[in-house]
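1. please find the sequence and the predicted model below.
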Amino acid sequence: MTYDLNDAQPQMSGELIPDGTFAKVAMHIRKGGVDGAGEADRQLLKASNQPGSDVLSLDAEFTVLEGAYARRKFWQSFTISGGKVDDQGQSIGWKISKAAFRAMIDSALGLKPDDMSEEAKAKRLLRGLSDLDGISFVAKIAVEPARSSAYRDQNRLAHVVVPTAPEWQKVMNGEAVAAAPDAKPRPAAKTETAKPAWANATPTAPTPPAWNQTARADATQQPALTPSPAPQPAAAAKPGPAWLNG
């Protein structure tokens, strides 16, 4: 089978979407292999990779749909269960995620947050979290500074823009909206702590006892044996095309 790469799209640049950008995005759920609470959410959630953590999360991929940053992507996880709890024993992370999911529905359907009519309430009912897959809404995108110099900054969902915000209607109409970065201090990158001078000193070898010095001197007078060269194994053929193996 041959592959025609002439119609492939150009590579995306590694530049981040500017902090505070307003855009219409679509959310796609990346299944994590862990069952959720209902049949609709089988294999939907993702377990934490932190030892001892009981957090289950929703792994989301966001794609900008329109404007100067169309087709650009960023990723974010939403806690569904586990982690720190409040005074009532409820997961704090889930409460934050639940608020974001409701805002996504309000933004997608043009519902005002204070609309508690029966019709609006019915639209906020989900058969499962999998119903959120493919939802499109207006978002404010942030740049999250890296916590360590070993990592890069990344885009995150700052918050969902609901219909009561002035930017919502402008984005829905296809108008350009000026970015509004949040003023927040950048955390200091973690660096290795310098070692004290005594830790950098090169240890000296202990002097052997007198009874061992004679034996060591005799050993140095013995002719050194030259080992036979080991046979070289035949070079294994590298798989794949020549250009792949350099």
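-> Right, received. Where do you want to start? Numbers count the residues shown, from 1 in each chain.
2. switch to C-alpha atoms for all contacts and neighbour counts from now on
-> Noted.
3. so the residue lying closest to Ile29 once chain neighbours are set aside is in which element?
-> Leaving aside its chain neighbours, Ile29 sits nearest to Ala60 (4.7 Å; criterion: CA to CA, 6 or more residues apart in numbering). Ala60 belongs to strand 56-64 when assigned by DSSP states H and E.
4. just His159 next, same as before
-> Assigned by DSSP H and E, His159 falls within strand 154-161.
5. how far off strand 56-64 does that strand point, in degrees?
-> With axes from the mean of the first three to the mean of the last three CA atoms, to 10 degrees applied, the angle from strand 154-161 to strand 56-64 works out at 90 degrees.
6. which strands and helices sit next to strand 154-161?
-> Here strand 154-161 touches strand 73-81, helix 92-109, strand 136-144, going by 3 or more CA pairs under 8 Å, 6 or more residues apart in numbering; DSSP states H and E.
7. got the buried residues for the longest one?
-> Buried residues in helix 92-109, counting neighbours by 16 or more other CA atoms under 10 Å, are found at 92-95, 97, 100-109.
8. for the helices and strands packed on strand 154-161, give me CSV that also has distance to Val161.
-> Below are these laid out as CSV (distance: least, CA to CA, whole Å):
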stretch, distance to Val161
strand 73-81, 17
helix 92-109, 6
strand 136-144, 5
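9. another structure for you, compare them:
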Amino acid sequence: MNGSSRPIWEVTTLLKLNHLSVHYGAIQALKDVNLHVEEGEIVSLIGANGSGKTTTLRTISGLERKSGGEILYQGKDISKTLASEIVKLGISHVPEGRRIFPRMTVFENLEVGAITRKDKENVAKDFQRSFELFPRLLERKNQLAGTLSGGEQQMLAIARGLLARPKLLLLDEPSMGLAPLIVEEIFNIVRDINAAGTTVLLVEQNAHLALKYSNRGYILKNGYIDLEGYSKDLVNNDEVKKAYLGG
């Protein structure tokens, strides 16, 4: 400690949303959202389509602009920071639908992920780490990304996000459209990524999976936080069971 009077949460909290609101014209997509992500956690954001999950991630990463509130990253408000600068600060966003470059090779897609980095000597090590996490990408590194399977494209999207060497990975709907076995494989890799030191904020419609792999969760409903808690408690919550777990 340096003897400063900083609040305790600033020491360990990587991300904090304070009363965050977002409008699309007259429509309010997020309403007074408060959440926090501690260093080393996997935090899940669960909700139905249109509840505001993707908007939350896009606003954190600078792709949408807030209409009210704060986005604090390592204690500093980044809500007016350009998306390109937010990547440099250590936040990497793996978007819904993967958004890989189909006419570029796997290797070229990964190079895009490292484009903002200046520490070129470490980039090669991170490429190697990506290929260790996703051996299939090594096998297909010279293949056009558009010819990959859906699961391989999701692996590529995550690997590309990691090439920015983020402290915080924003992961949007990684299970979408994938076979159950592939989904399980990807979520196990996400757990490995987290164990290696990357904090994860996970948006996921599959509440079973999200709560299985996360430390804590937030339930978004119509743009506001309806419930929050430890994942093990949310799994046993009657309201969550009824609305999201089919129980």
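-> Now that the structure is in, tell me what you want to look at. Just so you know, these numbers come straight off a predicted model, no measurement behind them.
10. TM between them?
-> The pair, once superposed, lands on a TM-score of 0.25 when counted by TM-score structural alignment, normalised by the length of structure 1; 103 aligned residues with a CA RMSD of 5.8 Å.
11. quick one on the thing from earlier: skip ahead from the strand holding His159 of structure 1 and say which helix or strand is next.
-> With elements assigned by DSSP H and E, the helix or strand that comes after strand 154-161 of structure 1 is helix 166-172.
12. excluding chain neighbours, give the residue nearest to Ile189 of structure 2 in space.
-> For Ile189 of structure 2, the nearest residue in space outside its immediate sequence neighbours is Leu133; the separation is 6.8 Å by CA to CA, 6+ apart.
13. sorry, back to before: now the angle from the strand holding Ala60 of structure 1 to helix 92-109?
-> Using the same axes, to 10 degrees, strand 56-64 of structure 1 lies at 30 degrees relative to helix 92-109.
14. Tyr224 of structure 2 touches Gln28, doesn't it?
-> No. Tyr224 of structure 2 is not in contact with Gln28 according to CA atoms under 8 Å; the separation is 10.1 Å.
15. who has more neighbours out of these two?
-> Set Tyr224 of structure 2 next to Gln28 and count neighbours by other CA atoms under 10 Å: Tyr224 wins out with 21 against 14.
16. can you name the helix or strand that the residue nearest to the more buried one when sequence neighbours are not counted falls in?
-> Take Tyr224 of structure 2 and drop its neighbours on the chain: the residue closest to it by CA to CA, 6+ apart is Lys31, 5.1 Å away. Here Lys31 of structure 2 sits within strand 27-38, counting by DSSP H and E.
17. so which elements touch that strand?
-> Here strand 27-38 of structure 2 touches strand 13-24, helix 53-60, strand 224-230, going by 3+ CA pairs under 8 Å, 6+ apart.
18. list the buried residues of the first one.
-> By neighbour count with 16+ other CA under 10 Å, strand 13-24 of structure 2 contains the buried residues 13-23.
19. and of those, the nearest to Ser84 of structure 2?
-> Comparing the buried residues of strand 13-24 of structure 2 against Ser84 of structure 2 with CA to CA places Leu15 closest, at 17.8 Å.
20. the closest one contacts Glu70, doesn't it?
-> No. Between Leu15 of structure 2 and Glu70 there is no contact under CA under 8 Å: 10.5 Å.
21. need the next SSE after the helix or strand hosting Trp211 of structure 1, C-terminal direction.
-> Taking DSSP H and E as the definition, Trp211 of structure 1 sits inside helix 210-220. Tracing the chain C-terminally past helix 210-220 of structure 1 and defining elements by DSSP H and E, one meets helix 242-245 next.
22. before we move on, back to that, between the buried residues of helix 92-109 of structure 1, which sits nearest Ser77 of structure 1?
-> Closest approach between the buried residues of helix 92-109 of structure 1 and Ser77 of structure 1, by CA to CA: Ser97, at 9.2 Å.
23. let me see the contact set for the closest residue to that closest one other than its chain neighbours.
-> Of all residues beyond its chain neighbours, the one nearest Ser97 of structure 1 is Phe78 (5.6 Å), with distances taken as CA to CA, 6+ apart. Residues in contact with Phe78 of structure 1, defined by CA atoms under 8 Å, 6 or more residues apart in numbering, are 57-60, 93-94, 97.
24. hmm, try it at 6 Å
-> Phe78 of structure 1 is in contact with 57-58, 97, counting by CA atoms under 6 Å, 6 or more residues apart in numbering.
25. what angle do whatever helix or strand Val25 of structure 1 lives in and strand 136-144 make?
-> When secondary structure is defined using DSSP H and E, the element that contains Val25 of structure 1 is strand 21-30. Angle between the axes of strand 21-30 of structure 1 and strand 136-144 is 100 degrees (criterion: the same axes, to 10 degrees).
26. which residues of structure 2 fall in helices?
-> Under the criterion DSSP state H, helices of structure 2 are mapped to 8-12, 53-60, 83-89, 106-113, 120-133, 135-139, 150-162, 180-195, 207-213, 231-235, 238-244.
27. looking at those, spot the one closest to Glu38 of structure 2.
-> Across those, the minimum distance to Glu38 of structure 2, taken as CA to CA, is reached by helix 8-12, at 5.9 Å.
28. thanks again, I'm all set now.
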